[in-house]
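**Student:** Take a look and give me a structure for this.
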Amino acid sequence: MGECVLSVTVSNHPGVLARISNLFAGLGINIDHIATVRSRERHVSRVRIQAEMDEEGMKKISYSLQQLPDVIRLDKVRTRSKRFSYWSAAYGLFIAVMGLNLVSPIYALYKQQWHLTPGMLSIAFAAYAIALIPSIVITGQLLPGGGFRRFLVPGMMIAMSGTLCLLFATSYPMLVVARVLQGISVGIFNGVTVAALTRLHPQQNRRQAAMVGAIAVTAGNALGPMMGGILAQYAPYPTQLPYFIHLLLMIPGLVCLISSRAELSGRASGYKLHLPTLPRSGTKTFSVAVLSSFVAWGITSLYGSTIPMYLNEWIGQTSYVLSGLIVAIVLIIAAIAQFRSARWKLRSMGLFGTILIGLGLLLLVVTVHTGSLICLSASIVCVGMGYGPLYAGSLALVNETTSDEWRADVLSLFYVGTYLGVVLPAIGLGLMTQWFGLQRAFDCFAVLFIILILAGWRGWSRQQTA
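**Tutor:** Sure, this is the predicted structure:
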């Protein structure tokens, strides 16, 4: 079974589209999308039909179309497996998120070159959320009106624009502008990709689609800082070369998305923007999922924002590689944990992740007070093992328990909560550190998050979802 796109030239007779639709229905084939384009000849139009069918169905429909009196000719037939579109969307999400995190280990260089304060760095780190959150909400609501390509192709182009800004950045404002562009791009991908993966999955398996989306995000978060750190430490042009390589990696992603023909069918027009809302029946489940995602991202993001800025004080030297590797190792462990826990019950994923990420936070508190690399290493392992199943389980819980009617709104709100978990702790901790010092600020942060972790544990313990 694959996607088939037919281009047919027809006479402009009344009812021609209805007769074509009836022909498809008679053969048991659903039309995913049909559109007409006027040709230069006044009485002739071209009809583009998109449907999912096997090879035998394609032969039958091609023959039957040519027997209709309204059909002048069957111009072309294109087929492509949905698998190509499925992995194109996943790669696009991965490479966009990778660019978002490529800059993490390079912040230390910007701090030295531009004399930035911890507060300025925290704002730069979180600036992308200013654009990302509304981007997620708007894109998620517009998605039912058209195919995912019309969102993901511009999303990839905006991601390339953000990387170009970083490549030529010479001042702090350019850094912030680049982060905003990256936020728009990642917002588009997050708002579209999980819905696209669900639609393009052979069985439309919501849980597997959510898992692939979560792994793509985690892998992008891991490989971005790793590549940035290694190139910043050992390669020439440390504030340019990482972004140039990222541009090269985005080119095949853009080509694949442009050449992908699979579309998400839905309402073609008349869809108005609105404030996202939740179905009453799913409020409790959503609250558990979004709280857990907020906690998972809030703690994990510290390894890409606050920790690298103080790492040189703990080890006695500046290491961009180590700064990047810390983030990468956390997320590589998380990706492995996501893969290994993919068949667990969602409740087990949530409880396991909550325990491990709470333990990792306590170890991180000890690290901040003592500068112990042993405690830092242990916290990396615990947070990675906790973040993986906790975030993936939260996303799968939302995607699995939400009907198609509410999916756009619920996923939009979920991602808003998720990225607030990246932004608010990073900005808050950065500003508090500037005012009160790292240790006192981190103690306040830890107390707040332990309360949230306990609330999340209580919520997961009451979940009965498989």
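**Student:** drop to CA atoms for contacts and neighbour counts, all remaining ones
**Tutor:** Fine.
**Student:** Please identify which helix or strand holds Val8.
**Tutor:** Assignment of secondary structure by DSSP states H and E places Val8 within strand 2-11.
**Student:** Alongside the first, I'd like the structure of this one:
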Amino acid sequence: MHSRVAARIPHRHAFWVVGIAFIVLMASSAAPSPLYPVYQQSWGFSAITLTSIFAVYAVALLATLLTVGSLSDHVGRKPILIASLLLLIVSLVLFIVADSVPMLIAARVVQGIAAGAATGAMSAAVIDLQPNASTGPLINSIAPSLGIAGGALGAGLLVQLAPAPEILVFALLIAAAAVLAVALLFVPETSAMRGFDSRRHLASTLLPRASLPKSVRGPFLLIAPALFATWSLGGFHLSLGPSIIGTVFGIDNHIVGGLEIFPLFASGAVAAALVRNGVPRTVMMIGATVLAAGVALSLASVVTSSVPLYFVGAVIAGSGWGATFLGAMRTLGALVPAAERGGVFATTFVVSYLAFSVPAVIAGLAVHRLGLTTTVEVYGSFVIALALFSVLGFSMSQRRNR
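**Tutor:** As a prediction, this is how the structure comes out:
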């Protein structure tokens, strides 16, 4: 009994272990982006192939979320998180040995499965272990943006400055994932672990589905357009952002390609930290408005070929991204009982990753027909419309409540 207690670290430390694991997971998803132009130059594939490589990650992630997203509510958070990190290490090894597009796709698929298995469990564990009511939603909101920003910028620096970046980027991530997998062995289990009544119960749990308790459905319908606007913008930057820097602005530098992604997500993390104590609905409305304004500036920069304006627009849009997502996670975290958090957060990320992948693939197809500049303009207008639609929905809801 004494050794069992001694093997567990305190909740406040366990909270940060899970939070850092979430950041590393998201960093690994963004790390390949600055390498795509390198692979494209070496293997000679098209923009459609590039966005397809990006999209298979999200498809694998979505399929996994829909099947095992709520599994941690039944078998525990720790087994899911540790297994996910081990699977992530396998995907990173595949990146290192990849010598063709099919190998790259295989690496992304395994990486997507690892992320899909972990995302719902990590979000739920962060809420379970949070030291206070605002810290958990804050980490859940900034982990994706901070991880993606750090992964993209770090990989961009290594591609430009370090030898053998196709190996070094993923070797560093393997080391981080291995350390965190060991640390998670000592994290206390927080799931109610409802288990399964029968094999039929297990099979029904693993059937692809996205479900929400009735108490959450109303707020979620208001949140969904904002989620779609934020994540579709992020997916576009991660898949075609480096190409915009090279083609639209004529800058052939991998560090700048990484920096193209960094301000969007880094400013999102900063904004989420600044507004973490605001009223969730108000934070979402302001965030969606700011996001629309930032995207409008980015569109103006493409028309005028202004690089500084493009980065200013990315910072403003990213601030809206962070505030909007924080408001969404705080609203859901407060409404969902602990025993259902894994499933609800999995459903939330299903919507998010649909927005992350599907519009980006459509944009990749549109580049050939419309050109990159026109595609950027159409895509940006779509994001602006979604964000403003969300603001309108929240405004009407507030008036009804009054």
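**Student:** neighbours around Val182 of structure 2, how many?
**Tutor:** Other residues within reach of Val182 of structure 2 by the criterion other Cα atoms under 10 Å amount to 12.
**Student:** now the one 5 residues further on
**Tutor:** With neighbours defined by other Cα under 10 Å, the count for Val187 of structure 2 comes to 21.
**Student:** And for Tyr237 of structure 1?
**Tutor:** Here the neighbour count serves as a burial measure; for Tyr237 of structure 1 (other Cα under 10 Å) it reads 11.
**Student:** do the same with Cys444 of structure 1
**Tutor:** Residues lying near Cys444 of structure 1 (other Cα under 10 Å) number 12.
**Student:** so what corresponds to it in structure 2?
**Tutor:** Across the two structures, Cys444 of structure 1 finds its equivalent in Val378 of structure 2, going by TM-score structural alignment.
**Student:** just checking, what packs against the strand holding Val8 of structure 1?
**Tutor:** The helices and strands touching strand 2-11 of structure 1, judged by 3 or more Cα pairs under 8 Å, 6 or more residues apart in numbering; DSSP states H and E, are strand 44-53, strand 71-80.
**Student:** winner for burial among these?
**Tutor:** Burial of those is given as mean neighbour count (mean count of other Cα atoms under 10 Å); strand 44-53 ranks first at a mean of 20.
**Student:** Could you tell me how many residues sit around whatever residue of structure 2 lines up with Arg458 of structure 1?
**Tutor:** The equivalent of Arg458 of structure 1 in structure 2 is Leu392 (alignment by TM-score structural alignment). Other residues near Leu392 of structure 2 come to 14 when the count uses other Cα under 10 Å.
**Student:** Let's verify Asn132 of structure 2: helix, strand, or coil?
**Tutor:** coil (DSSP: H, G, I helix; E, B strand; the rest coil).
**Student:** Any idea how many residues pack against it?
**Tutor:** Close neighbours of Asn132 of structure 2, defined as other Cα under 10 Å, add up to 10.
**Student:** Give me the distance between it and Phe186 of structure 2.
**Tutor:** 21 Å (Cα to Cα, to the nearest Å).
**Student:** got it, and Leu173 of structure 2?
**Tutor:** With distances taken as Cα to Cα, Leu173 of structure 2 is found 21 Å from Phe186 of structure 2.
**Student:** Once you drop chain neighbours, what's closest to Val75 of structure 2?
**Tutor:** The spatially closest residue to Val75 of structure 2, leaving aside those adjacent along the chain, is Met193, at 5.1 Å (Cα to Cα, 6 or more residues apart in numbering).
**Student:** Who are the contact partners of Ala378 of structure 1?
**Tutor:** For Ala378 of structure 1, the contacting residues are 360, 363, taking Cα atoms under 8 Å, 6 or more residues apart in numbering as the criterion.
**Student:** on that earlier part again, what residues sit buried inside the following helix or strand past the strand holding Val8 of structure 1?
**Tutor:** The helix or strand immediately downstream of strand 2-11 of structure 1 is helix 16-26, counting by DSSP H and E. Counting neighbours by 16 or more other Cα atoms under 10 Å, one finds that the buried residues in helix 16-26 of structure 1 are 16-17, 20-21, 23-24.
**Student:** give me the stretch of structure 2 that helix 16-26 of structure 1 matches.
**Tutor:** Going by TM-score structural alignment, helix 16-26 of structure 1 lines up with nothing in structure 2.
**Student:** Check which helices and strands that helix sits against.
**Tutor:** When contacts are defined as 3+ Cα pairs under 8 Å, 6+ apart, helix 16-26 of structure 1 sits against helix 55-67.
**Student:** Nearest residue to the spatially most central residue of structure 2 in space, ignoring adjacent ones along the chain?
**Tutor:** In structure 2, the C-alpha closest to the average C-alpha coordinate belongs to Pro144, at a distance of 4.4 Å (Cα atoms, centre = their mean). Leaving out its chain neighbours, the residue that sits closest to Pro144 of structure 2 by Cα to Cα, 6+ apart is Met26, at 5.5 Å.
**Student:** Fine by me, thanks again.
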